[in-house]
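Undergrad: Sequence first, predicted coordinates after that:
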Amino acid sequence: MLPTLLTAAIVLPLVGAARPTIPAPPPATLTTPLTPATLPAAYEANRKNATEAARMAAAHGDTHRAEADRALAAPSRHLLAFDGRGSGQATEVIGDLAHARHIAVLVPGSDTTLDTYPRFHRAAASLYTALTHHPAESRTPGNTVAVIAWLGYETPATVSSTVTTTTRADEAAPRLRAFVRDLRTTAPAGAHLTLLCHSYGSVVCGRAAPGLAADDIALIGSPGTGADSATALHTRARVWAARGAADWVAHVPHVRAGLFGTGATVGFGTDPVSAAFGARVFDAAGADHSGYFTPGSASLANLARITLGETSEVTRA
């Protein structure tokens, strides 16, 4: 019955008022591949693009988007990519990517857009602070870290039919794989790379996992990945999972049904924190769905340990 009801949600989607299109320039064209030497030029080109997007949004009368674009255009921000069109996309680096030995890529869930980007940025900044204040990091000279906030896909709305299917994740997966592949050529050789995948972002990571050049994948607040087990993700990475005691996603039914022969599915299958899935389950204490990066929390401490490769120090649930 439940798969039938979920499938009906696709046939009879929730109808919402469409937001008028916000004008913005096409993304900046980078003439050279990303390398440590070309990172400053890429950052500058994307800041200029965000500045122009802010001007156009302001002229259109959208002061909220203009403010969001303007914040990303600040000299202190390091954008690997920026696209102010539609709901918007951005990829931002916190830290020194050119010299980082440990890199975390955050993959966000539903309702993450340029308009809500400050919330996503706070999560990335919180992790960066935890990493740079970690005892192992502070006592190891040159053990540089970087955190990347990857809003590289159009996320579904929490209240929508798209959030129940893998469609957006299937569209995002090749982009995430390509980004990680390019990241490997930009970051120092042998850098430890971790993907931290929140909520619907864990569906994206699940679809991207085969062939993904990551060392660790952490699924947090996950409704499922579209796979029946960690083994079925077909990744060489260690697979971790956590869910806080106050996270409403615990009540999401773990079912999966094919969607009219499209290759996409409704529902996301096995619970990633269940024994049946087979991930390394770590402690997230009482975190709610938005609380995994809260400063001082058990979940943030464990995400920092995973990012730094300190797997033996991770507290298990």
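TA: Perfect, I can see it now. This is a predicted model, so every value here is computed, not measured.
Undergrad: hey, let's count contacts and neighbours off CA atoms from now on
TA: Will do.
Undergrad: Against Ala149, how distant is the residue nearest the centre of the chain?
TA: Against the mean C-alpha coordinate of the chain, by CA atoms, centre = their mean, the closest residue is Val107 at 0.6 Å. Distance, Val107 to Ala149, by CA to CA, to the nearest Å: 7 Å.
Undergrad: My guess is Val273 contacts Ala284. True?
TA: No. At 11.2 Å, Val273 does not count as touching Ala284 under the criterion of CA atoms under 8 Å.
Undergrad: who's more crowded, these two?
TA: The neighbour count for Val273 versus Ala284, taken as other CA atoms under 10 Å, is higher for Ala284 (29 against 24).
Undergrad: quick one: the strands in the stretch 201-317 of the chain?
TA: Here the stretch 201-317 of the chain has its strands, by DSSP state E, counting those that start in this stretch, at 216-220, 238-242, 257-258, 265-266, 280-281.
Undergrad: quick one, which of those is nearest to Ala8?
TA: Evaluated over the strands of the stretch 201-317 of the chain, closeness to Ala8 peaks at strand 265-266, with 9.8 Å, by CA to CA.
Undergrad: elements contacting that closest one?
TA: Strand 265-266 sits against helix 2-11, strand 257-258, with contacts defined as 3 or more CA pairs under 8 Å, 6 or more residues apart in numbering; DSSP states H and E.
Undergrad: before we go on, here's another structure to hold up against the first:
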Amino acid sequence: MPPPRQTPQRARRLRRALAGLATIAGIMLATAGTGHAAPYAPPPPVPELAPSTLDARYAAERRAIEAALRTAHEIGDRERARALGGFLRPGRRFLYFDPRGRGRAVEVVGDLARARRIAVLVPGADTTLATFDDRAGKPWSTPGGGARSLYRQAAGVEPGPGLAVVAWLGYAAPRTFSGDVLTDERAARGGRELRRFLGDLHEAGPRASVALLCHSYGSVVCGRAGLDGRGPEAAGRRRVTDIALFGSPGTAARSAYGLGRAARVWAGRGASDWTEDVPHVRVLGLGLGPDPVSPEFGARVFRAGGGGHSDYLAPGSPSLRNLAGIALGRPDQVTQVTRA
């Protein structure tokens, strides 16, 4: 027996139902993996940054992490709970924490109030609270693990409170497989947050000069911070003496001069880094501009060894040794690439 013929009205109802299901599926896919945004509370008020308020700030953020950990256990968010449990290990100190969405966190390694130099590590795509300390068995490829690796390397060169390292996940990092990484739109928002943070950092460590160490899409954030810097936070930005771009797909700047007229701009790329194959164009807002290691860009190119995109802060690597020299403000200790 043949199936009954569909009337036009019945066909319209079926199309509407299928469209509704497709919309719901799209919303679910778009929001999947956001870390159960709704259950997590917004960050509470915290003391303004100053040397005298650092301990109070660390304590307030620790309480916020403890509260978020309780929520993660209540809703069964195991990945988030595992990460937050690590944040609460003895001795860890956070200047900022926000568990909403994919999360944001800013950790300090070292003595921020006494440091003569502060290195701010700006991570790239796919960085979330869940990947803040470990990713694919390479802890040095994350903000937290990379900051500790850099701090240990620098301490071997200059013992004492000479350097503090800040792991700065202060922006909503894009996913690698998304349209966001093809433009600097998200980086523009991150750049504004970074400029604001640098102004606050001046209050917390008024005697220290700053190095920005910018990995992957984080270099686009640093680029926009340099290109767009205006207003009162420029006082903090003027203390930036070094900007290091590594594993960079581009910065949206035409040249190193556009990033930091008073800063030394460095660039490095490992021999196995896939960003070498990224098209370095910028047309109608798409693309991220010139290659930072190209002669035309004008950066000081440091030797990064044979590592891949996630290996710049790996212990024992030439890139880590050179980035430590940049972080410490010792250009004479940085091995540069000699151009023909």
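TA: Yep, that arrived. Given the structure is predicted, the values throughout are model-derived calculations rather than measurements.
Undergrad: tell me the most buried of the strands of the stretch 201-317 of the first structure?
TA: Most buried of the strands of the stretch 201-317 of the first structure, by mean neighbour count (mean count of other CA atoms under 10 Å): strand 216-220, with a mean of 27.
Undergrad: just to revisit the earlier point, so which of the strands of the stretch 201-317 of the first structure gets nearest Asp96 of the first structure?
TA: strand 216-220 (20.2 Å).
Undergrad: Can you tell me what sits against the closest one?
TA: Contacts to strand 216-220 of the first structure, defined as CA atoms under 8 Å, 6 or more residues apart in numbering, come from residues 193-199, 202, 205, 237-243, 272, 292, 303, 306-307.
Undergrad: give me the stretch of the second structure that it matches.
TA: Mapped onto the second structure using TM-score structural alignment, strand 216-220 of the first structure covers residues 242-246.
Undergrad: Also stretch 171-180 of the first structure?
TA: Counting by TM-score structural alignment, stretch 171-180 of the first structure sits on residues 189-198 of the second structure.
Undergrad: what about the matching stretch, how far off from the first structure?
TA: Following the fit onto the first structure, the mean deviation recorded for stretch 189-198 of the second structure is 0.6 Å by mean CA distance after the TM-score superposition for the first structure.
Undergrad: Now Val281 of the first structure: closest residue in space that isn't a chain neighbour?
TA: The shortest distance from Val281 of the first structure to any non-neighbouring residue, by CA to CA, 6 or more residues apart in numbering, is to Ala241 (4.8 Å).
Undergrad: what do we get in the second structure for the one you found?
TA: Counting by TM-score structural alignment, Ala241 of the first structure lines up with Ala267 in the second structure.
Undergrad: Would you confirm that its match contacts Val301?
TA: Yes. At 4.8 Å, Ala267 of the second structure counts as touching Val301 under the criterion of CA under 8 Å.
Undergrad: Return every residue with contacts to both of these two.
TA: Contact criterion CA under 8 Å, 6+ apart; residues shared by Ala267 of the second structure and Val301: Val293.
Undergrad: Would you check the distance separating stretch 181-193 of the first structure from the middle of the chain?
TA: Offset of stretch 181-193 of the first structure from its chain centre (CA atoms, centre = their mean, to the nearest Å): 17 Å.
Undergrad: what do you get for stretch 7-25 of the first structure?
TA: Relative to its chain's centre, stretch 7-25 of the first structure lies at 22 Å (CA atoms, centre = their mean).
Undergrad: so who does the residue nearest to Val281 of the first structure touch?
TA: Applying CA under 8 Å, 6+ apart to Ala241 of the first structure gives the contacts 218-220, 222, 272-273, 279-282.
Undergrad: Go through the residues you listed and say which is closest to Tyr128 of the first structure.
TA: Ala218 (16.2 Å).
Undergrad: so stretch 52-61 of the second structure matches what in the first structure?
TA: Going by TM-score structural alignment: stretch 52-61 of the second structure matches residues 37-46.
Undergrad: quick one: contacts of that stretch?
TA: So stretch 37-46 of the first structure is contacted by 27-28, 30, 32, 34, 73, 77-82, 98 (CA under 8 Å, 6+ apart).
Undergrad: list the buried ones in that stretch?
TA: Within stretch 37-46 of the first structure, the residues that count as buried by 16 or more other CA atoms under 10 Å are 39, 42-46.
Undergrad: now, which of those lie within helices?
TA: 39, 42-46 (DSSP state H).
Undergrad: between these, which is nearest Ala257 of the first structure?
TA: Of these, the one sitting nearest to Ala257 of the first structure (CA to CA) turns out to be Asn46, at 40.6 Å.
Undergrad: before we move on, back to that, for the contacts of stretch 37-46 of the first structure, which single residue is the most surrounded?
TA: Using other CA under 10 Å as the neighbour criterion, Phe82 leads those with 28 neighbours.
Undergrad: that's a strand at that residue, yeah?
TA: Yes. The assignment for Phe82 of the first structure by DSSP: H, G, I helix; E, B strand; the rest coil puts it in a strand.
Undergrad: Looking at the second structure, name the residue matched to it.
TA: Checking TM-score structural alignment: Phe82 of the first structure goes with Phe97.
Undergrad: need the contact list for its match.
TA: Taking CA under 8 Å, 6+ apart as the test, what Phe97 of the second structure contacts is 43, 61, 64-65, 103-106.
Undergrad: Just put the residues you listed in JSON lines and tack on secondary structure and distance to Arg207 of the second structure.
TA: Converted to JSON lines, the contacts of Phe97 of the second structure look like this (DSSP: H, G, I helix; E, B strand; the rest coil; distance: CA to CA, whole Å):
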{"residue": "Pro43", "secondary structure": "coil", "distance to Arg207 of the second structure": "29"}
{"residue": "Glu61", "secondary structure": "helix", "distance to Arg207 of the second structure": "24"}
{"residue": "Ala64", "secondary structure": "helix", "distance to Arg207 of the second structure": "29"}
{"residue": "Ile65", "secondary structure": "helix", "distance to Arg207 of the second structure": "29"}
{"residue": "Gly103", "secondary structure": "coil", "distance to Arg207 of the second structure": "30"}
{"residue": "Arg104", "secondary structure": "strand", "distance to Arg207 of the second structure": "27"}
{"residue": "Ala105", "secondary structure": "strand", "distance to Arg207 of the second structure": "24"}
{"residue": "Val106", "secondary structure": "strand", "distance to Arg207 of the second structure": "20"}
